[in-house]
Structure formats: structure tokens, C-alpha cells
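Visitor: sequence and predicted model, in that order:
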Amino acid sequence: MDLEAVRTFVAVADAGRFQDAAAGLSVTQQAVSKRIAALERDLAVRLFTRTPRGARLTIDGQAFLPHARELLRVAERADASVRPGRRALRVDVVNRRIVTAGLLQDFYRTRPGLELDVVTLDADVEGAVAAVEAGTIDATFHAVPPRHHLPEVIRTARVIEERHELLTGPRHPLAGARAVTPGQLAGHRIWMPGLDARGEVADYYEEFAAVFGLTIDVVGPVFGNEALLAEIADSADLATLVGEGSRYLWPDRYDLRRIPVRDPAPLYPMSLIWRADNPHPVLPELRGHLLSARRDRPGADVWLPAWGHRAVGS
């Protein structure tokens, strides 16, 4: 069905005169008449009766009018769903509990009217980059080792260097510490069930464990974060690592402790990833916000994986 003809029909119905509808649509009265005639042929009914006072809807015209309005509303929504600046910005935050989700929420607070679609893809950096390249999402957050080949159209910017905290229960030997060093974690069981055996996260923790002589235990079924927190709260030897900006809630009776890891402070580097030719006008604003929010601490003793010291091009 010709949407311009439908739009013209609604304009005539609202104005009551072909001439007034033509003026409102910035077309000639002859064009209005032709569109209405074509629509009537398509529907095989008369929509208007011409009178000395203008155009009056027939019974069929009255029946068609609410559907015509709905057709135009649907067309407007369809247009807005894909038009840059009008459709929602779709961003993969990887996990809603980690720092990426918090930073995106902070950005949203600066733009409360922004249409934002927050998703979590079950993908490593390769899968996430493929989703950005395909246009499934506008942007994602991942660590991007320099050896990783990126399609020519993909751009990245380092926006996060996430510090670690040790999460323990009240009976753990390190529970009373105000801070711990990576070396102090040696000999303690760092439990991270479900940690991928491959991908950029696995590469990071493999190097981290090798450099500081840690034992990271990935064995065990994954029953979810709530079950993990309950196990750690009840254990005298289990602990895990969480990001400084990650968000977890637990009952007060767990008495869990979040202890900063320092001297050096391990940093997990993450980049924003997007297509260079993505025209969505909010993307540059998001990049600017994330770069301005990045906290550099001059002189701090930090540790990055070997590949983390090399800047990723933006």
C-alpha cells in the first residue's frame, strides 16, 4: 500500500478539504486528488464524498481511518528503528555486574533521554568484533591483544584499566588485611569456576598467575554468582578476584570482604570497539565520556600483561 496515499487520506480526513490538505502537505490539489483516487482503486471503495463544504468520509472511509493512522504510526516507528540518532544505541557490556555496565549507566545519567539498548553477548573478543562488523551491535567492550587481527573497518580505544580486589569470607587468613600484594596471594586458592580456557580473559589470567606464582582454580560446576558468594562466605580457604568496579550484593550475614590488590596493582585493560563508518551520532559522545572518565593514577605501581603495554590504535 502506498504510504504517501495513506498519509494524504489522513490529511484530507483531518482538514475536511482537498485544498487545505494539499497546502499542509506542500503539494498541489491535483496531486492530492490523484493519490486519493489511486488509494480508492487499490481498496475498491470510495473513501470520500465531495460536498459544497469540502470532503466528507464515507462509511468505508470512516472504517479505514483508524487503520490508516496506525499504518503511519508503524511506519514512523520502523523509520526511527534504523535512522541514526533516532534508533537506540546498542552496546554490549559483556556482563551487567562488571565495570562496563556501571560506566554505561554513568553515561546514561548524563543523557537521561537517550535511547539505549544494553545487551550481553556470550562471545569472546573475536565473536564480539564480528558482531560489531556485522552491525548487530554498535559497540562492545573487550581486551584486544595487539596480536589479534582486526578487520580494517573496526576501531578501538583503550578506555578501562580495571584494578582487582580479593573477595574473601570472614574466616579467610587474609580477611583482616587492608590491602594485599599479588605475591601474598601465592599459596592461596583463587577460585574462579567457569573461567574460559581460551580467549583474552584466559590469556590475561594465565600470564597473571605465571608472573606472581598464583594458583587459579577454574574447576567446578557454575551455579551462578549467588552460589559462588555463598561458598566463599562459608569457607576458610576460598577466595576469588573481582574487578574494582564490579557490583555484587549479598546478605549482611555473609560478612564478605573486598580487599584491594596493590604493589603492584594488576590492571585488566579493556577497549571500546566500534565500526569506523557507524553514523550513530551518540557514539562519539560515548567515546568522549569513557575517555574522560578513565582514571590514570600517576606514579602508581601497576602491572599490565605484556600485551597490555602496547597501545591499541583508535
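Guide: Nice, I can see it.

Visitor: alpha carbons only for contacts and neighbour counts from here, please
Guide: Noted.

Visitor: contacts for stretch 122-141 next, please.
Guide: 89-94, 100, 121, 142-144, 150-151, 153-154, 199-200, 270-275, 278 (CA atoms under 8 Å, 6 or more residues apart in numbering).

Visitor: now that stretch: how far from the chain's centre is it?
Guide: 11 Å (CA atoms, centre = their mean, to the nearest Å).

Visitor: what does stretch 100-117 give?
Guide: 9 Å.

Visitor: likewise for stretch 231-247?
Guide: That offset, for stretch 231-247, works out to 26 Å (CA atoms, centre = their mean).

Visitor: run through the strands of the stretch 51-200 of the chain in chain order.
Guide: Under the criterion DSSP state E, counting those that start in this stretch, strands of the stretch 51-200 of the chain are mapped to 54-57, 89-92, 116-119, 139-142, 154-168, 189-191.

Visitor: let's have the ones you listed in JSON lines, adding mean neighbour count.
Guide: Formatted as JSON lines, the strands of the stretch 51-200 of the chain follow (neighbours: other CA atoms under 10 Å):
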{"stretch": "strand 54-57", "mean neighbour count": "17"}
{"stretch": "strand 89-92", "mean neighbour count": "23"}
{"stretch": "strand 116-119", "mean neighbour count": "16"}
{"stretch": "strand 139-142", "mean neighbour count": "26"}
{"stretch": "strand 154-168", "mean neighbour count": "22"}
{"stretch": "strand 189-191", "mean neighbour count": "19"}
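
Visitor: as TSV, those with distance to residue 12 would be great.
Guide: Listed next are those as TSV, based on distance: least, CA to CA, whole Å:
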stretch	distance to residue 12
strand 54-57	7
strand 89-92	37
strand 116-119	37
strand 139-142	44
strand 154-168	49
strand 189-191	70
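
Visitor: check it against this one:
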Amino acid sequence: MDLQQMRYVVAIAETNNFTRAAERCLVVQSALSHQVARLERELGAKLFERTSRKVRLTPAGEAFLPSARECLEAAERARAYVAAAVGEVRGRLSVGLIPTVAAVDIPRALREFRRRHPQVHIGLRVGASDELVEQVKEGSIEVAFLGLPTNFLLEGVSSRVLARDRLVTVVAPDHPLAGEESVSLDQLASEVFVDLPAGTAGRIQSDQAFEAAGVLREVAFEVTTSDFMARLVAEGLGIAMFPSAYVPQLTGLITVEVTDAPARIEHVIWRSEGCTPASSAFLSLLGLTVPGLRAPGVVGRGGEQADVDRAR
């Protein structure tokens, strides 16, 4: 078997269609089908069930697919490391982040990185912090920027603290709290809240704070994006809590300090096994003091320095 055959198998598995897989791999369908059939003969098992309407993996195909992906990723890493040895940065850079990251200007950093390293394929994924941690562990993204409660234990990844912040309340301009300079969690408990889904890291920090204050609150609107949260607040449907460093990006809302607000920490994380050449170059671009990396300049917002932390 060879890498091209593995690419064909992965493409078919992801598209569930031989024609679309051939288009993705830039080959004619007959050539793709021939190579897959040749691989199946070598393995002694069918990898796909084919009907006139759909294609799906057989049990043998399900067993083969993870190893095929690992081989392709290993080959890609090998090319990247060889390029790095001769002074080039190649490969891929997949970055994950939560929407409320404030310590680093990610769009600006990615623009500068692409200018410096045009041979790198850049990808971006927005999600919840706990989901991004798992994606870094499994290798689907190389670097992620998170916002976590102070008691959240990062495991299985390497990390660095970027900034520490606290949450503030945002309300519509005509809300009764709009004229207050500060409030307590006890005062907020009677309000209707807009927040992230239950169980996510961003939601947990607020839930824990209200629990510690000995009060309950109602979260009537659970949404996954900060911009939609802000829109619901602007319509007067509820109030929300955001990191104080993020709220300047919101318009048309009033910020109210919370005297006993929960705190959060922004982290950057990468795989504990080490950085790829592309992710190493990206972290260096951000001026992060990671062992074995150069830090030519910071492309960030605050410039706060912190010790490197390898999470156990």
C-alpha cells in the first residue's frame, strides 16, 4: 500500500462518494477506484460498501481509517520537519480559539504569519474551551486559545498563561441596572440570564460563582456565540456576563462591574508531545517564551508575561 491509496480512502470516507473524492484528489474516478480496489485486494477485505445511492465504510474500512489518517499525518509532519531543517516553514497550522479571546489579536497574528510563511496551510476553528483541549490532544488542531475558570485543571497538553481577567455584567441601555456602577451576584440572581450552554467551561465559571455566593439564577437563553449573546441582551431579553477585556468590542451595551465577579484565565495550549515547525513559528511570532523557540516580537494586545506551564 502507499500514501496515495490512503489519501483516496480518507477522501471517500469523508465525502461518501467516489466522484467527489476523485475531484478532491484531482484524479479521474477510474484511477481512484482502481487504486482502492488494488488496496482492498492487498488487504484481503472490502473497505467500502457501494450502492447506486451511497458509499459507506465496512467494518474493515472503519478499522483501517484511523491508521490511514495517522500515516498521512506522520508523512505531512516528516515533510514539515525536513523543510524546517533547511530553513523553511511548511505544513499546516490549525488554530482553535474561543470567541472572547482578548489577550492576542488572532486575525492580525494570522495575517502576519501568512505573510512570513506563505507555504503553510492555515486553518481556524472556533469552539468551546473544553472542546478545543480535546482537539489539541487528538492532533486535529495544533494551537488553541482558551478562557478557563481559575480552578480548571489542564491535563495532557502544554500551556502558557496569557492573561488573567474577571467577568463583568452587560445590560441593555434601558435596563434598570444600567445606571449602577457596581452590583453583587446576590443582586443579579433575580435577573434573567443569557449564557453559554450548561457544562461548558465558560458557563461553569459563572455557575460556580453563583453557587459560592449561595444564590440561584435563571439562564433562559443558552447560545454558543458571544455576538448572539450580545444581540439578545441588546433586545432586553436578559443580561449576560463577559470578560472585562472583551466587552470593549461590544457596542450598544452598558457595562456594570460585579463586586464578587468570577475570574478567568486565558491560556494558549499545544500538544504535550511538542510543537510542529508551523506551530513553533506561530508561537514565536506571538513572542511566547516557549523552550526551544525564538521570540522575535509580540503580536498581541497586552504583552503580559508569564511562566511556561506544562500541565500534568
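Guide: That came through, no problem. Only a predicted model underlies this, so the values are computations on that prediction, with no experimental measurement involved.

Visitor: PyMOL command to pick out the buried ones of the contacts of stretch 122-141 of the first structure?
Guide: Typed into PyMOL, the line below selects the buried ones among the contacts of stretch 122-141 of the first structure, using 16 or more other CA atoms under 10 Å:
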select buried, resi 89+90+91+92+93+94+100+142+143+144+154+200+270+271+272+273+274+275+278
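
Visitor: which ones among the contacts of stretch 122-141 of the first structure are found in helices?
Guide: 100, 200 (DSSP state H).

Visitor: packing partners of the helix or strand where residue 21 of the first structure lies?
Guide: Following DSSP states H and E, one finds residue 21 of the first structure within helix 18-25. Judged by 3 or more CA pairs under 8 Å, 6 or more residues apart in numbering; DSSP states H and E, the packing partners of helix 18-25 of the first structure are helix 3-15, helix 29-43.

Visitor: Provide the aligned range in the second structure for the longest one.
Guide: Put plainly, it is helix 29-43 of the first structure. Counting by TM-score structural alignment, helix 29-43 of the first structure pairs with no residue of the second structure.

Visitor: residue 78 of the first structure is nearest to which of the strands of the stretch 51-200 of the first structure?
Guide: strand 89-92 (15.3 Å; CA to CA).

Visitor: start and end residues in the second structure for that closest one, please.
Guide: With TM-score structural alignment as the criterion, strand 89-92 of the first structure aligns to 93-96.

Visitor: next SSE downstream of the helix or strand hosting residue 291 of the first structure?
Guide: Per DSSP H and E: residue 291 of the first structure is located in helix 282-293. For helix 282-293 of the first structure, the succeeding helix or strand toward the C-terminus, using DSSP H and E, is strand 302-303.

Visitor: what range in the second structure matches that next one?
Guide: On the second structure, no counterpart of strand 302-303 of the first structure exists by TM-score structural alignment.

Visitor: one step back: out of the helices and strands packed on helix 18-25 of the first structure, flag the one nearest residue 65 of the first structure.
Guide: Nearest to residue 65 of the first structure, of all these, is helix 3-15, at 6.9 Å by CA to CA.

Visitor: relative to residue 289 of the second structure, how far out is residue 244 of the second structure?
Guide: 25 Å (CA to CA, to the nearest Å).

Visitor: who has more neighbours, the two?
Guide: residue 244 (19 against 16; other CA atoms under 10 Å).

Visitor: what's the residue closest to the geometric middle of the second structure?
Guide: residue 96 (2.5 Å; CA atoms, centre = their mean).

Visitor: which residues touch that residue?
Guide: Counting by CA under 8 Å, 6+ apart, residue 96 of the second structure has contacts 124-127, 132, 141, 143-145.

Visitor: pull out the buried positions in stretch 233-247 of the second structure.
Guide: Buried, per 16+ other CA under 10 Å, within stretch 233-247 of the second structure: 233-234, 237-247.

Visitor: which residue in the second structure lines up with residue 275 of the first structure?
Guide: Using TM-score structural alignment as the criterion, residue 275 of the first structure maps onto residue 271 of the second structure.

Visitor: ok, now which ones touch the alignment partner in the second structure of residue 162 of the first structure?
Guide: Aligned by TM-score structural alignment, residue 162 of the first structure pairs with residue 165 of the second structure. Residue 165 of the second structure makes contact with 243-245, 263-266, according to CA under 8 Å, 6+ apart.

Visitor: quick check, residue 49 of the first structure in a helix?
Guide: No - under DSSP: H, G, I helix; E, B strand; the rest coil, residue 49 of the first structure sits outside any helix and is assigned strand.
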